[in-house]
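In: predicted model follows, preceded by the sequence.
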Amino acid sequence: MSNSQMILVAGPYRSGTGDDPAKLAANMRAMNETALTLFRAGHLPVTGEALALPLLEVAGSARIGDRVYDEIFHPIAEQLLSRCDAVLRIGGPSEGADRMVAQARAEGKAVYAGLAEVPPA
C-alpha cells in the first residue's frame, strides 16, 4: 500500500516582493522546486498558484490585488487544500501560506515545516 500524499506546497508568493515580477518568479520557482522533490519522492504536490495564475489570466485580471485577483487567488488555494492530505510550509514570512497552515490544522491535516518532515511515500 502506498503512503503517497497529495501535499499543498505553501510558501511566499507576494510577500516581500513589492510585486516585482522577478521576485514573484523566484518565489514560484522555490515552490515548484519543492514540488518536484515531493513528486520524485512519490507524492502528488500541488500549489494554489499553479491553478490560480492561469485562471487570473483568462478572467482578465489586470494586476495583482485587483478584484479578479481577490476573487480567485486565495479562494482557489483554500478549496484545493480541502482536497489535500497535508501542507508543506516553505520559505519566509507569508500571510497567505500561514493561512494555509492554519486551515490545514483546523481541518486535521498534517502540516510539515520542511521536506525532512515529510514521510516516505
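Out: Structure's in. What do you need?

In: okay, CA-based contacts and neighbour counts for the rest of this
Out: Noted.

In: number of residues surrounding A97?
Out: By the criterion of other Cα atoms under 10 Å, A97 has 24 neighbours.

In: please enumerate the strands of this structure.
Out: Ranges of strands within the chain are 6-10, 44-46, 86-89, 110-112, based on DSSP state E.

In: contacts for the first one, please.
Out: The set of residues that contact strand 6-10 without belonging to it, under Cα atoms under 8 Å, 6 or more residues apart in numbering, is 31, 34-35, 43-48, 80-81, 84-90, 97, 100-101.

In: narrow the residues you listed to those that are buried.
Out: 31, 34-35, 43-48, 80-81, 84-90, 97, 100-101 (16 or more other Cα atoms under 10 Å).

In: this is the other structure I want to compare:
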Amino acid sequence: MLILIAGPYRSGTNDDPAKMAANLRTLEAPSFALFKAGHVPMIGEWVALPVWAAAGGETVGDDLYEQIFHPVAHRLLALCEGVLRLPGASKGADNDVRIARERGIPVWFDLKDVPGVA
C-alpha cells in the first residue's frame, strides 16, 4: 500500500528551520518499517518542499507555501491506501485524517497496527 505518514511538521516550531527538520526526521522514522512490510511510505513534505522551492518559495508560511503544502497532501490522499497518523498537534495532519476517513481510507495511530508491520 501507499501509506501517507501524517504528523507535525510546522506545528509548534515557530517556523524554526531546525525544529521543522527535526519534525521531518520524526515523520520519516517509521518509513523503513513500512517499506520492510511491503508498503511505500509517503510524506507530503517530500513532495511539497521541492515543488515549493522550484516555484520560488522563500518564506515558510508565505502565500506560495499555503498554495502548495496542504493541497499536496490532499492530492496524495487521492492515491494513498492508508494513513499513519503520528502523535503530536497538527491541524494539517488532523485534516489528512478527516479526509482519509471521508474517503474510506484506513487510518492507523500506531505503526504496529499497519498490516504486515511486525
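Out: That came through fine. Not measured: the values here are computed from a predicted model.

In: which residue in the first structure aligns with M20 of the second structure?
Out: Using TM-score structural alignment as the criterion, M20 of the second structure maps onto L24 of the first structure.

In: nearest spatial neighbour of T17 of the first structure, skipping sequence neighbours?
Out: K23 (5.5 Å; Cα to Cα, 6 or more residues apart in numbering).

In: just confirm that neighbour contacts S15, I think it does.
Out: No: with contacts counted by Cα atoms under 8 Å, K23 of the first structure stays clear of S15, the gap being 9.5 Å.

In: who touches the counterpart of Y112 of the first structure in the second structure in this structure?
Out: In the second structure, the residue paired with Y112 of the first structure is W108, using TM-score structural alignment. For W108 of the second structure, the contact set (Cα under 8 Å, 6+ apart) comprises G82, V83, L84, R85, V114.

In: now do P106 of the second structure
Out: So, once contact is read as Cα under 8 Å, 6+ apart, P106 of the second structure ends up touching E81, G82, V83, A100.

In: swap in 6 Å and give it another go.
Out: Counting by Cα atoms under 6 Å, 6 or more residues apart in numbering, P106 of the second structure makes contact with G82.

In: with Y9 of the second structure instead?
Out: M20, N23, L24.

In: now which residue in the first structure aligns to it?
Out: Under TM-score structural alignment, Y9 of the second structure pairs with Y13 in the first structure.

In: swap in A29 of the second structure?
Out: Checking TM-score structural alignment: A29 of the second structure goes with E33.
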